Each structure stands twice: as C-alpha cells, then as structure tokens.
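> no sequence for this one, just the structure:
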C-alpha cells in the first residue's frame, strides 16, 4: 500500500515549478528615441555704459602713467627769496619774476551782478626761500602780497612749471593757493599760525598755471596777505588723503586701476630715491586684494547697490 502511494505521488514531484525571471540590473535602460531640437546661437549683451566707463578709466590711467614717466625726467627748481612791485595795467597783465618765480597781475575779473571790484594800483610781491617755507610746514612755495593803503583787488597768476615734478601722486594736479595768518612769518612753530584757508583758485594742469583773485581792504600801512602754494589731498587723479586704520576700501574698475598705478609709482619712486607725495620716503609697502566672493565680508556694496570688483584686503606702509 505504501509502495502504491509513493508511485502515485512521483509524477507530481517530477513536475517542473515555474519561477519568474529576475530583471537584469545591468541591462540596457529603456530610453526615448532621440529628438532634434531647434538651437539658436547665444550672444551676450554688452553693457555699453559700463564698457565706456572702464575704457575711460583705462585711458586716464595710461595718461597718468605717461605724465609720471615724463615728470621723472624733469628737473626741479625751487624759487629763491625775492621781491618785486608790479603796477597793474588797465588792460592785459603785467609780469614779474621775484626770486625767479614767474608771476602775473591783471585787473580783477568782472562780476555779472553787483558792484564791480576796485582794482589796486599796484602790489608788492615777495617770495620766501625754502628754509622759511619749510619752517611753516609748507611743502611748496610761500609768498606775500601787499597792497597800497587804499586797498583794491587784482587777479594773480603763478607759473609752477619749474617745480611741478617735485613730488609724485599727481602733486602738481593737487596744487592750490591757501592763505596763512600773518604770524606764520614770525612764529611758524605755533599751531594757530599754521592754519590754512583755501582761496578761490583755478589750476590749469595743462599750462601748469595757478590763477586766483585777490582782494585787499584799506589799511594805513597797506594790507598784506600771506599765501602758500601747496597740495591738497585730492585731484582729478584720485584722493590721496590718509585712510583711517582698519577701514575696508571698496575698489572696482577705474578706482582700482588708479590705486594700482599709485602703488607702482610710489614703489618705483622709492627705489629711485625721490619722495612721492611729501617729505617722506617709502621703505615698505604691502598691498593685497581679494575678489569679492572670497572676502570675509562678501555682502559689501557701494552706494549704488553694486558689488565691487575687488576689496583691499591688507595694506601696510612704513615710512621714515
């Protein structure tokens, strides 16, 4: 009986069992058939205003570099002490060279409205030597103008071409005419005697001429003005005022190019032994910059809300 039951179950045990085949994980993926799409060339739009600004800055830097190279070859001659009395003509101008400094005097500039200024009959012009000039803390030229007792007005012209290349950093472009207290001639060591009051002036950089109107009140012995030709902190070539320590300079485009040109001109001038922006010699200058995205404060923006191209990271200057 057991044998018959085993024989009956044998066909079922020998029947093959159907098993589902597994998908090949390394098989070819099912992709959609390739389809051609319309492709058009991409042309980036140029910001003409920004490109023009960059080109303008580059031309200005190149012009400054050419002028700096020309100034390096020029000789510097400071005027000596001297004086001259100049009669102011009714028309044109009168010239004199007290201490070899070319000066001109002319009638005051007419005003459009109001009372016309009365012209002085003559002015006595005196130029002081460099020793007296440096005692007052002036890097430039010190001079005086004395009017007759009736007073009056005149237009002064000064040719600074003989000492235009005395310093770098566009020193000639920063020249101005300032007024000093009368005590600057007697007690120049006092702080109150070194107060500088800028006068109205015009600096013709191309002709290297300073022009300024002068006005004198009536005085029993004649009024005297003490004036100086010295440099301001900025000009069309940039701002040369000292930056407070720790301040971050946000520079981009033309401003960065001008800074780079200034740094290179200072370093080159120090090697040649000529001071750049004053009576100091640069002995070490270290400047490094970082792109905006790499700076520690990448969120900085200028007044227009634009990000600068480069941030001044570190600057170290040591002067004697």
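Thanks, I have the structure now. For clarity, every value in this text was computed on a predicted model and none was experimentally measured.
> drop to CA atoms for contacts and neighbour counts, all remaining ones
OK.
> how close does residue 268 sit to residue 317?
Noted for residue 268: a distance of 15 Å to residue 317, by C-alpha to C-alpha, to the nearest Å.
> neighbours of residue 8, how many?
Residue 8 has 11 neighbours, counted by other C-alpha atoms under 10 Å.
> host element of it?
Assigned by DSSP states H and E, residue 8 falls within helix 2-14.
> what do you get for residue 50?
Assigned by DSSP H and E, residue 50 belongs to helix 48-72.
> which parts of that helix are buried?
Neighbour-count burial for helix 48-72, counted by 16 or more other C-alpha atoms under 10 Å, picks out 54, 57-58, 60-61, 64-65, 68, 71-72.
> can you name the next helix or strand after that helix?
Downstream of helix 48-72, the first helix or strand assigned by DSSP H and E is strand 82-87.
> who are the packing partners of the following helix or strand past that next one?
Sequence-wise, the next helix or strand downstream of strand 82-87 (DSSP H and E) is strand 93-96. Counting contacts by 3 or more C-alpha pairs under 8 Å, 6 or more residues apart in numbering; DSSP states H and E, strand 93-96 is packed against strand 82-87, strand 103-106.
> again, 6 Å this time
Judged by 3 or more C-alpha pairs under 6 Å, 6 or more residues apart in numbering; DSSP states H and E, strand 93-96 is in contact with strand 103-106.
> sorry, back to before: list the buried residues of the helix holding residue 8.
Result for helix 2-14 [16+ other C-alpha under 10 Å]: no buried residues.
> then this one, side by side with the first:
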C-alpha cells in the first residue's frame, strides 16, 4: 500500500507510546476520601465498599500516613456521627470538641504537610439525613442552612482545615463562606466547591458508610437533575467561581465526563472529579466475580477522567492506584 500516513508507527512500541501519550496519571493527581468514627483502635469495614473502612482517629492517621508515603498529597475527611448526636439543625457539626474538629487537629499535628479537605454539609449530622434544614412542610431551607454551614466551616478552619469543601448545593453558600472565612482571619483557607453535583443513584454505598441517607424524600430540589447538562453546569460553576471558589468539582465523574470537559473548557480554576462510591463498588463487584481486570479497568477509568479535564480525582482506589503506578 502506498500510504503517506501510517498512524500505527506512533503505537508500535511501549517507549513511543509513552513519549506521545497525551494524558498522564500520577499519585499527585489523586485525593483519598476517608471515613472517620469515634473510638480508639477501631477499624470498621464498609460492607458496600470492599476494602474501605471507617477508622478511629489514631488508625486514620496511620492510614493517611501510608497515603502520603505513596505520593498522595491530600485526603478528604467524612465523619460518621452517632445517631444520638444528630438533630434537625446539625448542631454537632460546629462543635469545637466534636469528632470532626478533634480529627482535624490530630491530623495537622501528626501530618502537617498533608492537605486536609473537610466536608461542609449537614447530612452526616442531621436527624433528617438531608444536606439542609428541613422545614415542617418538608422543604429544604436554603438561607437558614447556609448560616449553619458558615459555623461548620469556621469550626473546621479553626481546627486546621486546609480546604473546606461544601457538598450541600445550597444557593449562595460559596460567597457566604468566603466572606465569613476572610472576616475571621482564615483568608488562606481554600474552598473546594461541589459546584456540579447531581442527584445521582451512584451515591448509595457512601450513605451506608455514614448512615446519612435521607429519612424522607430525596435530594432532587437541591442537587442537579442528571438529565441537565452544560447550561446548568456552567451556570452553577460560574456562580461559584464568581463567589470565590478555589476549586470546582463535578460529581459523579464517570457518567458525566461530557460535563467535566465543558466545565474544564470554561474555567481557569482547578477542576476536581469525584470517582464516587457507586462507581467504586461496581468495579469491585465485577472484579471479585472475575468479569474484569481490576487494575486495568481502574487505571483506564481514572485516565479517562484526567483526559476529560480533571486536575485531581477524589477516588477510593487512590492507595491501590498509587501502588500500581509505583510498581
């Protein structure tokens, strides 16, 4: 054949494929979500997420140290709060001596260079299981919720959080948090906004890990419709950027790579993808059944998120991936 162009030449060996590859995946691109619970020496398996546990503070620090030694620069912390401490207003969320504040202080003492990303939302603390305060009529109250989120973020910042991450999807909360943090002298604390978060079926295993599922109704009045695409995503992202967000996030990641690409193309801020619990659980189940090669699937999946525009990826696979990449 008389061919001028033979694209296969650039795929003919491992060395040339590495030279011309367009997308890289390294441990520095990974952020590791961790579940925290009360106790000492406690490690509780999360049944719906094989290989994932809730950790007491002491064991959580040792697990995070392992992540740091593998090249992972940040962890995202999520607390499992006993039911007896939950109420309609999420009051425990801004307790300076509560589980979360104590966890943050302990982490910063033992691992001062590790970036701590802390969740700002009411659902782990709410007796209703919602990200906001629920009215008697069943409405999720926006402005009243934001007032609690401010208290929560200030408590986390005072304890040593590097990045507060509001995952609630209340309107106006980024601007309110930025103003409150700055006024309190926490202008160096960053905000990672869950700016494009869908009312997704992929969150089920996470809610079992924290016992934080809604006790009534659903989250569709504040999280985005999965059928909505670029226009709503760009509106939410641009509002959060204008209000002072330092990072934007798309959650979930895998079913929304098209949205991730559009957000990436329309902001100069770092963009984070959340490889969520349902995505993790499906891969684990298929791998355990022998249907897929777990390592190859995970690396391909996370590379696709990087290719779509993610600067960083929150993933429960983080430690495994870091080990694979170093081997």
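That came in fine, so what should we check first? Because the structure is a prediction, the values reported are computed rather than measured.
> where does the TM-score land?
The TM-score (TM-score structural alignment, normalised by the length of structure 1) is 0.24; 127 aligned residues with a C-alpha RMSD of 6.2 Å.
> buried set for stretch 271-285 of structure 2?
By 16+ other C-alpha under 10 Å, the buried positions in stretch 271-285 of structure 2 come out as 271-281, 283-285.
> quick one: residue 250 of structure 1 and residue 290 touch, right?
No. Judged on C-alpha atoms under 6 Å, residue 250 of structure 1 makes no contact with residue 290 at a distance of 10.8 Å.
> give me the common contacts of the two.
Listed as contacting both residue 250 of structure 1 and residue 290 by C-alpha atoms under 6 Å, 6 or more residues apart in numbering are residue 311.
> of those two, who's got more company?
Per other C-alpha under 10 Å, whichever of residue 250 of structure 1 and residue 290 has more neighbours is residue 250, with 18 against 14.
> not counting its neighbours along the chain, what's nearest the more buried one?
Leaving out its chain neighbours, the residue that sits closest to residue 250 of structure 1 by C-alpha to C-alpha, 6 or more residues apart in numbering is residue 311, at 5.1 Å.
> ok, that neighbour touching residue 259?
No. The criterion here is C-alpha under 6 Å, and residue 311 of structure 1 misses it with residue 259 at 11.7 Å.
> that older thread, out of the buried residues of helix 48-72 of structure 1, which comes closest to residue 105 of structure 1?
residue 71 (28.1 Å; C-alpha to C-alpha).
> for residue 268 and residue 317 of structure 1, indicate the residue with more neighbours.
Neighbour count, other C-alpha under 10 Å: between residue 268 of structure 1 and residue 317, residue 268 has more, with 14 against 10.
> tell me who's in contact with that one.
If a contact means C-alpha under 6 Å, 6+ apart, then residue 268 of structure 1 has no contacts.
> tell me which element it is part of?
Element membership of residue 268 of structure 1, judged by DSSP H and E, is helix 254-272.
> quick check: longest helix in structure 2 by residues?
Ranked by residue count and defined by DSSP state H, the top helix of structure 2 is helix 142-159.
> mind giving me the packing neighbours of the helix or strand just after it?
Downstream of helix 142-159 of structure 2, the next assigned helix or strand under DSSP H and E is strand 163-166. Applying 3+ C-alpha pairs under 6 Å, 6+ apart, one finds that strand 163-166 of structure 2 makes contact with strand 115-120, strand 190-197.
> what's in contact with the shortest one?
Outside of strand 115-120 of structure 2, the residues that reach it under the criterion C-alpha under 6 Å, 6+ apart are 74-77, 161-166.
> so which elements touch the helix or strand just after that strand?
Beyond strand 115-120 of structure 2 on the C-terminal side, the first helix or strand identified by DSSP H and E is strand 133-134. Where contact means 3+ C-alpha pairs under 6 Å, 6+ apart, strand 133-134 of structure 2 is packed against strand 140-141.
> was I right to think residue 229 of structure 1 contacts residue 179?
No. Contact between residue 229 of structure 1 and residue 179 fails when scored by C-alpha under 6 Å: they sit 9.2 Å apart.
> what count of nearby residues applies to residue 179 of structure 1?
Per other C-alpha under 10 Å, the neighbour tally for residue 179 of structure 1 reads 19.
> and it, what helix or strand is that in?
Taking DSSP H and E as the criterion, residue 179 of structure 1 maps to strand 175-180.
> and that strand, what does it pack against?
With contacts taken as 3+ C-alpha pairs under 6 Å, 6+ apart, strand 175-180 of structure 1 sits against strand 197-198, strand 224-231.
> try it again with 8 Å
strand 197-198, strand 202-204, strand 209-216, strand 224-231.
> out of those, which is closest to residue 93 of structure 1?
With C-alpha to C-alpha as the yardstick, what comes closest out of these is strand 209-216 (12.4 Å).
> just checking, what packs against the closest one?
When contacts are defined as 3+ C-alpha pairs under 8 Å, 6+ apart, strand 209-216 of structure 1 packs onto strand 152-159, strand 175-180, strand 202-204.
> run the angle between it and strand 175-180 for me.
If you take axes from the mean of the first three to the mean of the last three C-alpha atoms, to 10 degrees, strand 209-216 of structure 1 sits at 20 degrees to strand 175-180.
> which residues touch the residue lying closest to residue 258 of structure 1 once chain neighbours are set aside?
Once flanking residues are discounted, residue 258 of structure 1 sits nearest to residue 61: 6.2 Å by C-alpha to C-alpha, 6+ apart. Residues near residue 61 of structure 1 by C-alpha atoms under 8 Å, 6 or more residues apart in numbering: 257-258, 261.
> roughly how far apart are residue 61 of structure 1 and residue 203 of structure 1?
From residue 61 of structure 1 across to residue 203 of structure 1, the span is 20 Å (C-alpha to C-alpha).
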